[in-house]
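*Asks:* fold the stuff below for me.
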Amino acid sequence: MSFISAMLLSAVSSQVTPANNPQIGDIHKETIVNAVAVKRVEPVYPVQAARKGQEGWVELSYVVNENGEVESVLVENSSGIRSFEKAALNAVKQWKFDPATQNNKPVKQCQNQIQMNFLLNNAEVGVSRRFLGRYKKLITKIENNELEGVPEKLEELRAINLGNFTENSHFWTAEARYYYKTGEKEKELEALNKVAYRGKEYLNRDMYVASVVRATILNLEKNKLKHAMLMFDKLSQTKGGESHTKQLFPYIDKVEAFIADESKQIWVQGEISERSIWQHDLARSAFTIANVQGSLTSLEVRCANQYSVYDVKQGLQWNIPQSWQRCRVYVHGSKGATFNLVETSSTEQTPSTGKA
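*Replies:* The predicted model follows:
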């Protein structure tokens, strides 16, 4: 575990363009009353998915505007079935709300997340024999380091159905294990995040706990500190995770101190996904973008009651009022484009070079 301490204390030189400092106005000076749904349209279960016996889930983020309408809907994550994503998007776009108010005046409510589960009434519980046989053979190949042809086998396993949440959860553990063996940590973490948030009810306890522990460590390695703390909280609430929680606690304590020490920067590597988006939960209230390789088209900041879209400019520092709270950044661009998001001090005029 010593690499975590080293990660927190080390500095690696990297040049950042001098930053400008636009101040974003603080609108949170009165009590906010949250938006209230007055019309919710249920998603239509895709016919082909139902015929195949497929189940799944979709996580969405959306904004409720001053008129109570839903706008700027994004798919943040899903079980991977595109027809479910389309159905969820179509449903949420039809929702209506009594808008949020500030001092009796309608305002936007900008950080809203919803998970839509697609479940069949008569779906099989557990895994099918067809899935189980292929899964066991695949895991054996991975554990024996016989990695040639594994990506194709993973796609075959995905294609045969992944008929329910139990099969989905086991598939993600296989996917994570393969990426562990190949050293593709970002893809491993993506699979483990799905296990951590969706697999607790569908995996045996030891497998689930091991997945959450690994996800916590990877988030720490990659300086996704806010997410690491969320994973740690999930682990601490899981029976069977007590010894791991005790082992990780000193490092989480250091993370909290590190976030509070604004003399150190938090460097996070970003890469645009197949959905042409990348997202990050901010641990601090200021950040800049650096070392862009490829095309980035726009940047969104979504907080509790503030939503803003910007052009992406390297070296420009975004300063977010503390009162906005719970801010998440979305970067849009071309698949594969890479960059660094650097969380800095809100009072810092020119970010120093270095990587924390």
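
*Asks:* make it CA atoms for all contacts and neighbour counts henceforth
*Replies:* Will do.

*Asks:* tell me how far the residue lying farthest from the centre of the chain lies from V33.
*Replies:* Most distant from the centre of the chain: N104, at 33.6 Å, with distances by C-alpha atoms, centre = their mean. Look at N104 and V33: by C-alpha to C-alpha, to the nearest Å, they are 8 Å apart.

*Asks:* to compare against the first, here's the next sequence to fold:
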Amino acid sequence: MLIRLPILVLLSCSFPAFAEQAEIARLIETTISAKPIERVPPKFPLRAAKQGQEGWVKMSFVIDKQGNVVEPIIEDSSGIKGFEKAAISAIKQWKYDPAIQDGKAIEQCKSTVQLDFRLQGKVGVTGKFYRKYKKINDAIAEKNYLLAEQLLNELLDKNLWNMYENDWYWLADAIYAKATNDKERELNSVSRASNGGEKTLGNDNYLYILQRKFSLQIQHQLYAYALKTYQQMQKVKGSEELIAQYTKYANNIKALISSDEILIRKASINERGHVNHQLTRNRFQLSNVQGPLKELEIRCDNKRSRYTAAEDSIWSIPANWGKCNVFFKGAENTKFNIVELANKV
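*Replies:* Here you go, the predicted model:
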């Protein structure tokens, strides 16, 4: 089971000295992240084990002042509901020594984890999966998109995948989405296909997936995520030529984030009833809300707040709250714009 632990956060600030004094930097606030005491492993669903299924679940959660995990949110998964239920059940039993700020227990509000569900001895794809995968690829190559869609749906309905097959399925779906110019679907698929990395897809396919992911994230104004994908590319063996090509785009993103230009992301509530956005600035507002948007929750490193989703409000987040994600909740397919405004110093 692969677990990604939260990062230690240190918040510090230096003040300018008076003219007649030497400049002194003062540590005014130290935050020590929560430390795990007990992390109960999820129970592998019996039905999934019998069918040879494997999968993964990515979650965000809050660690309260007593060290309990509260309000877990499933950000994404390999698509198997049994694994999602098992992951939620397990994580609610985890215990931590709470985060400490200036000697006092505080909430740790921006924690993430991925739980992997693996069976021993499962390596590579099965012959049955390979034959279906080849038919999908052949149909896409022949531009028989109706057949390709049908075959993809048949394979998705069964969900009889191991980890390798999961990544290869979403690779095929991404290729289909690109061929049919469905950029939103392609972004979703490349994000899922990139989960296993080089081990499952091989070097060339993995670099292709990251390249498409980076490009699509920029097109969807997901700038913070695009910079993370760029960092992923840098770690892949043989990516030097690709990095040289994309460094200028990464630098352009950083310059855009630092500018006074307004950043707008078109967002839509997913089938789970929420959508997550990582802020690049500390001020934002909503516009062009189409549908029931119930509320938003801002989760920063060690602060969080919940609000009604008022379109005429501007949210200003103190810089010392650290990096922040916003979870928007509402009815599926509710559409709206997330407008990031220039930072106020």
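
*Asks:* coming back round to it: which neighbours do N104 and V33 of the first structure share?
*Replies:* Common contacts of N104 of the first structure and V33 (C-alpha atoms under 8 Å, 6 or more residues apart in numbering): none found.

*Asks:* so how many other residues sit close to K122 of the second structure?
*Replies:* 14 (other C-alpha atoms under 10 Å).

*Asks:* unless I'm mixing things up, it is touching E165, no?
*Replies:* No - at 10.3 Å, K122 of the second structure does not count as touching E165 under the criterion of C-alpha atoms under 8 Å.

*Asks:* what helix or strand is the residue mapped onto Y249 of the second structure from the first structure located in?
*Replies:* When the first structure is aligned by TM-score structural alignment, the residue opposite Y249 of the second structure is Y251. Applying DSSP states H and E as the criterion places Y251 of the first structure in helix 242-260.

*Asks:* list the contacts of that helix.
*Replies:* Under C-alpha under 8 Å, 6+ apart, the answer for helix 242-260 of the first structure is 4-5, 8, 213, 225, 229, 232, 235-236, 264, 266, 283-284.

*Asks:* how about the strands in the stretch 51-200 of the first structure?
*Replies:* For the stretch 51-200 of the first structure, applying DSSP state E, counting those that start in this stretch gives strands covering 56-64, 70-78, 96-98, 100-102, 105-107, 109-118.

*Asks:* enumerate every residue touching the closest residue to L119 of the second structure other than its chain neighbours.
*Replies:* Using C-alpha to C-alpha, 6 or more residues apart in numbering and skipping the chain neighbours, the partner closest in space to L119 of the second structure is E54 (6.8 Å). Residues in contact with E54 of the second structure (C-alpha under 8 Å, 6+ apart) are 48, 116-119, 161-163.

*Asks:* could you pull out the helices for the stretch 151-300 of the second structure?
*Replies:* Taking DSSP state H, counting those that start in this stretch, the helices of the stretch 151-300 of the second structure run over residues 163-179, 183-193, 198-201, 203-219, 223-234, 240-258.

*Asks:* turn those helices into JSON lines, including mean neighbour count and distance to E38 of the second structure.
*Replies:* Formatted as JSON lines, the helices of the stretch 151-300 of the second structure follow (neighbours: other C-alpha atoms under 10 Å; distance: least, C-alpha to C-alpha, whole Å):
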{"stretch": "helix 163-179", "mean neighbour count": "23", "distance to E38 of the second structure": "26"}
{"stretch": "helix 183-193", "mean neighbour count": "21", "distance to E38 of the second structure": "29"}
{"stretch": "helix 198-201", "mean neighbour count": "17", "distance to E38 of the second structure": "30"}
{"stretch": "helix 203-219", "mean neighbour count": "20", "distance to E38 of the second structure": "34"}
{"stretch": "helix 223-234", "mean neighbour count": "18", "distance to E38 of the second structure": "29"}
{"stretch": "helix 240-258", "mean neighbour count": "14", "distance to E38 of the second structure": "39"}
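
*Asks:* between these, which one is closest to S268 of the second structure.
*Replies:* Nearest to S268 of the second structure among the helices of the stretch 151-300 of the second structure is helix 183-193; the distance by C-alpha to C-alpha comes to 10.5 Å.

*Asks:* that older thread, how much space between the residue nearest to L119 of the second structure and L201 of the second structure?
*Replies:* Counting by C-alpha to C-alpha, the gap from E54 of the second structure to L201 of the second structure is 16 Å.

*Asks:* same thing with I317 of the second structure?
*Replies:* As for I317 of the second structure, its distance to L201 of the second structure is 40 Å (criterion: C-alpha to C-alpha).

*Asks:* distance between stretch 149-169 of the first structure and the chain's centre?
*Replies:* From the chain centre to the centre of stretch 149-169 of the first structure is a distance of 22 Å (C-alpha atoms, centre = their mean, to the nearest Å).

*Asks:* double-check that E348 of the first structure belongs to a helix.
*Replies:* No - under the criterion used here (DSSP: H, G, I helix; E, B strand; the rest coil), E348 of the first structure is coil, not part of a helix.

*Asks:* run a quick neighbour tally on it.
*Replies:* Residues near E348 of the first structure, counting by other C-alpha under 10 Å: 16.

*Asks:* what's the answer for A48 of the second structure, then?
*Replies:* Residues contacting A48 of the second structure under the criterion other C-alpha under 10 Å number 19.

*Asks:* mean deviation, the strand or helix carrying it versus the first structure?
*Replies:* Assessed by DSSP H and E, A48 of the second structure sits inside helix 46-51. Here the mean offset of helix 46-51 of the second structure against the first structure after fitting is 0.3 Å, by mean C-alpha distance after the TM-score superposition for the first structure.
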